[in-house]
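Novice: Sequence isn't available, so here's the structure alone:
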């Protein structure tokens, strides 16, 4: 009876352990996939590749588990290795990328080389390639070790029962599947919203706990017990340090990749926010740059160029300016320009409530000088009483606006580039068609449309997609924004005269701008003779097709704003 009771407790321990470790294994897949997507920039394909690679590695690990002679010793050492790799791999990856990207600059400065002569090719290029692809290496190794867990626990159960168990694998796989499901839920509900270093440390702590429990429970079956205890103690200290300081270390390594000094960095539920500052001297002052997930969103030196082209043509060509809709633009810069046209109401829809709050009340979180600079830039537009802010997914929020039968005199779409699959739907026929229902008959819609030079096909695809949504006339225009290079916008009318025709009828811009003039606007509609020559081959972005996302990713493999701008 006592023997049966002990075996029951053994079974409970082993099955519970398997469930917990399965959850940890799935979380490691998500952690590495998520981070690899940020590093390599091609989020969707990187995540799928990483998960697929780790699953294959788990299969190889399952085959290799037969080589371990003592299942008890092997399991404890295995959990030690998984805990070490799981907690430290992201920091190691970040360190490798930081070192390979900054080392040429260090050598160049050491030997007083001009910037264009810094050693970035040959060996340094290969080292950079290896560093940026190191997430796959760690995914392969970690997956290999995780794959050993099920065979070892199956062997331990049979050794305890001293016989072949008929449904041994079924029991263990059942615990594995349930545990993986719980792990996925924990990732989505909790871990996805905290720092990635803390998430990895918490997950690794469970692997370490499993090893410690095995040491205590199966003490007599183990060899090298003192060594195992010491190793677990050392790793426990390391995991605690990573939990406490890992995010700071990771931020410092990431900050090395920016061209200017990082003065503030934070993570919202949806994205990484980074402000950098470049001191230009006592007379010129400082330049503030703002990044989302490593991609430059605006520079204080020339953001007025981008926003004047985004706002002025749309409002100048619309019959009225009483009720304006802005999609995106949570920084308040487009809103600042819109408010100069004296609207009665502006509705701003942006996904990230934390980002909006940061730009609305910068003194609550930002350093004093940075907060003052932000208020000078957006003219505290987000605090204007005429502005209604809706913090929601625009794809869903516009349905609520349609249900309330709202109509807007002009619509301005100021969204980030379609650099992530989640953004692709906001560049689709479906989205633009629903915005058309919100637009007044004599109004215009203006859309930021990426670069007609660096991402030509994506730029043309946006115009074709707007046309497919049923607008009467769709036109595009462009100009140079120094921080971004050649940039483009799309403008469309619901009915009546074409946007450019309306603008040419004006003697001047109805609301004067300190930089932009009406001739500059009308001239911006001119493209080279053969610019649209191959437009027939460019696809329209229907919902679910991911056409614009894929075109944009193909064009922008090298991101802007970083020394080697692969980091996203």
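Specialist: Arrived safely, thanks for sending. Since the model is a prediction, treat every value here as computed from it, not as a measurement. Numbers count the residues shown, from 1 in each chain.
Novice: Please count neighbours and contacts with C-alpha atoms only from this point.
Specialist: OK.
Novice: I'd guessed residue 425 sits against residue 396; true?
Specialist: No. Using C-alpha atoms under 8 Å, residue 425 makes no contact with residue 396, being 10.8 Å away.
Novice: Those two: which is more packed in?
Specialist: Applying other C-alpha atoms under 10 Å to residue 425 and residue 396 shows that residue 425 carries more neighbours, namely 23 against 10.
Novice: Could you find the closest non-adjacent residue to that one?
Specialist: Distances taken as C-alpha to C-alpha, 6 or more residues apart in numbering place residue 543 nearest to residue 425, at 5.9 Å, with adjacent residues excluded.
Novice: How is that neighbour assigned, secondary-structure-wise?
Specialist: coil (DSSP: H, G, I helix; E, B strand; the rest coil).
Novice: Count the residues that sit near it.
Specialist: The number of residues near residue 543, taken as other C-alpha under 10 Å, comes to 15.
Novice: Also residue 148?
Specialist: Residues lying near residue 148 (other C-alpha under 10 Å) number 24.
Novice: Please compute how far the helix or strand containing residue 130 lies from its chain's middle.
Specialist: Here residue 130 sits within helix 122-132, counting by DSSP states H and E. Centroid separation for helix 122-132 versus its chain: 23 Å, with C-alpha atoms, centre = their mean, to the nearest Å.
Novice: which other residues reach the helix or strand that that helix is followed by?
Specialist: Next along the chain after helix 122-132, taking DSSP H and E as the criterion, comes helix 134-146. Helix 134-146 is contacted from outside by 25, 29, 32, 35-36, 50, 53-62, 78, 81-82, 85-86, 89-90, 93, using C-alpha atoms under 8 Å, 6 or more residues apart in numbering.
Novice: Which ones among those lie within strands?
Specialist: Using DSSP state E, no member of these falls within strands.
Novice: and the closest residue to residue 354 other than its chain neighbours, how far is that from residue 467?
Specialist: Of all residues not flanking residue 354 in the chain, residue 268 sits nearest, at 6.2 Å (C-alpha to C-alpha, 6+ apart). The gap separating residue 268 from residue 467 is 35 Å, by C-alpha to C-alpha, to the nearest Å.
Novice: Put this next to the first one:
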């Protein structure tokens, strides 16, 4: 009996390393798929903080449940029987995780198309299921290794590889998997990892060889199926838009979709409408020309965001513009704007103008570092619906921009829907005023968006009744330019807090209101 026990507890170096590798693969795969689920829910629903909160927080909590449940696996077995039961249990868990990892993200997407009202509940259920299964893995591996390593060394070894795998998975997802494979193929590739890990275990443990071949077959099937998930995912995504999709790209930062219905070309970033060619000129004229008409000279202009080139197109209409610096975070947007013929036509190839310098960087970091002093600064960022965007509407950022603004210069920013999110334009106005700048909020009518808010700011007061247009336009006239500063009565100012880096209240204001989520 003693001889049998001694034989059963022997695990050679290759087997030990394979089990430790399994810990890293399990952790990396688990964390990557939760990031994928958070990214998917954020894309579909728009609330990034809640999406990742459910995905990551729920996953960690469920791992605790799984860890507790692992005590009921082979509680009385010892020696050879314990090793066999632990290995078999781990393999079964991996073979279950593999297809769930591949299929559940697409199932969530399909559920959203069918009934978006239950997406948060579904995300929670999926997260809990995967978290419980992932929570079983580490205790099982630790119990296998403690037979030969002892409790201390087994736990430290498994946890070290588990944490390392988590780091690799969390970096690989945004930097490699999502940009190069897109969402659903990434899910299938992630699903193949635990299946192929079963094959590796089967090769190292002869008694598990048949399970290993099952893992190999499953892994190959998932990898082969990854390309097939693209057209299926595209078909599901088509249901989110009323117009045919003519271009879709997954960049490192966001999902980019172009739709076209007749002459109406529309750009969406993570499901949010950025412009429609039917009326984009209204938005961009309202964004650019009040600021350009309010300064005595406009030699140097800084444009933040607006990588589609539309705002730059309007800037270049003015005489005397010598230099335009555009800071856009996502280089994919700039590539589309310059290389995609239909977009380049709309923006009049503005980004190829020799006066324009494009910098692909985070405007929050890069703009204050620029050596130039600018006559006009134009901020055209997405709506502040999560913390990473809220910083671009903070008092700290506006103070930093003041260092790049000429003494008689003007700053303008888009300020979301004045009707659906009145607290947002109020918050932006109050925040900029808090920096000491004079503020002039105004509203323009853009049919695709509804009434849309903007805030003009300067060190010196601007007499908006004397602004004049000196360039050809399609929407604005000089009388209308002066009239847009007359605000409707239902926009109340002074009832909002200052948006700070340490307290991004603007995210709450954006989410509290009936937020426009244009997916036509």
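Specialist: Looks like it arrived, so ask away. A quick note: this is a predicted structure, and the numbers were derived from the prediction, not measured.
Novice: more neighbours, residue 268 and residue 467 of the first structure?
Specialist: residue 467 (19 against 13).
Novice: Reduced to three states, what does residue 247 of the second structure come out as?
Specialist: strand.
Novice: I'd guessed it sits against residue 255; true?
Specialist: No. Assessed by C-alpha under 8 Å, residue 247 of the second structure is found out of contact with residue 255, at 10.8 Å.
Novice: More neighbours: the two, which one.
Specialist: Remark: of residue 247 of the second structure and residue 255, residue 255 carries more neighbours, 21 against 13, as counted by other C-alpha under 10 Å.
Novice: got the contact list for the more buried one?
Specialist: 43, 248, 249, 268, 269, 270, 271.
Novice: Identify the residue of the second structure aligned to the residue nearest to residue 354 of the first structure.
Specialist: In the second structure, the residue paired with residue 268 of the first structure is residue 251, using TM-score structural alignment.
Novice: repeat for residue 153 of the first structure
Specialist: Correspondence of residue 153 of the first structure to the second structure, assessed by TM-score structural alignment: residue 141.
Novice: Can you verify my assumption that its match contacts residue 159?
Specialist: No. Assessed by C-alpha under 8 Å, residue 141 of the second structure is found out of contact with residue 159, at 9.9 Å.
Novice: Need the overlap of contacts for these two.
Specialist: Common neighbours of residue 141 of the second structure and residue 159 (C-alpha under 8 Å, 6+ apart) are residue 23.
Novice: Those two: who's more crowded?
Specialist: The residue with more neighbours, out of residue 141 of the second structure and residue 159, is residue 141; 23 against 20, by other C-alpha under 10 Å.
Novice: show me where the stretch 201-350 of the first structure has helices.
Specialist: Ranges of helices in the stretch 201-350 of the first structure, per DSSP state H, counting those that start in this stretch, are 225-255, 303-317, 333-339.
Novice: same deal with the stretch 1-150 of the second structure?
Specialist: Using DSSP H, counting those that start in this stretch, helices in the stretch 1-150 of the second structure cover 2-8, 13-45, 48-52, 58-69, 79-114, 119-172.
Novice: by contact count, what packs against the second one?
Specialist: If contacts are counted by 3 or more C-alpha pairs under 8 Å, 6 or more residues apart in numbering; DSSP states H and E, helix 13-45 of the second structure sits against helix 48-52, helix 79-114, helix 119-172, helix 183-204.
Novice: Just say which of these is most tucked in.
Specialist: Each of those was scored by mean neighbour count; the highest is helix 183-204, a mean of 26, by mean count of other C-alpha atoms under 10 Å.
Novice: check the fit of that one onto the first structure and give the mean distance.
Specialist: For helix 183-204 of the second structure, the mean deviation from the first structure after alignment is 2.4 Å (mean C-alpha distance after the TM-score superposition for the first structure).
Novice: hang on, isn't residue 233 of the second structure packed against residue 107?
Specialist: No. Using C-alpha under 8 Å, residue 233 of the second structure is not in contact with residue 107, being 10.0 Å away.
Novice: ok so, going back, relative to residue 154 of the second structure, how far out is the match of residue 153 of the first structure?
Specialist: On the measure of C-alpha to C-alpha, residue 141 of the second structure and residue 154 of the second structure end up 8 Å apart.
Novice: Now do the shared contacts for the two.
Specialist: Counting by C-alpha under 8 Å, 6+ apart, nothing touches both residue 141 of the second structure and residue 154.
Novice: Residue in the second structure paired with residue 38 of the first structure?
Specialist: By TM-score structural alignment, residue 38 of the first structure lines up with residue 43.
Novice: scratch that, residue 79 of the first structure is what I was asking about
Specialist: Aligned against the second structure by TM-score structural alignment, residue 79 of the first structure finds its counterpart in residue 94.
Novice: now do the same end-to-end measure for stretch 293-310 of the first structure.
Specialist: 23 Å.
Novice: longest single strand anywhere in the second structure?
Specialist: strand 405-417.
Novice: Which other helices and strands does the next helix or strand after that one contact?
Specialist: On the C-terminal side of strand 405-417 of the second structure, the nearest following helix or strand under DSSP H and E is helix 422-434. Contact here means 3+ C-alpha pairs under 8 Å, 6+ apart; on that basis helix 422-434 of the second structure packs against helix 395-402, strand 405-417, strand 438-446, strand 450-458, helix 505-512.
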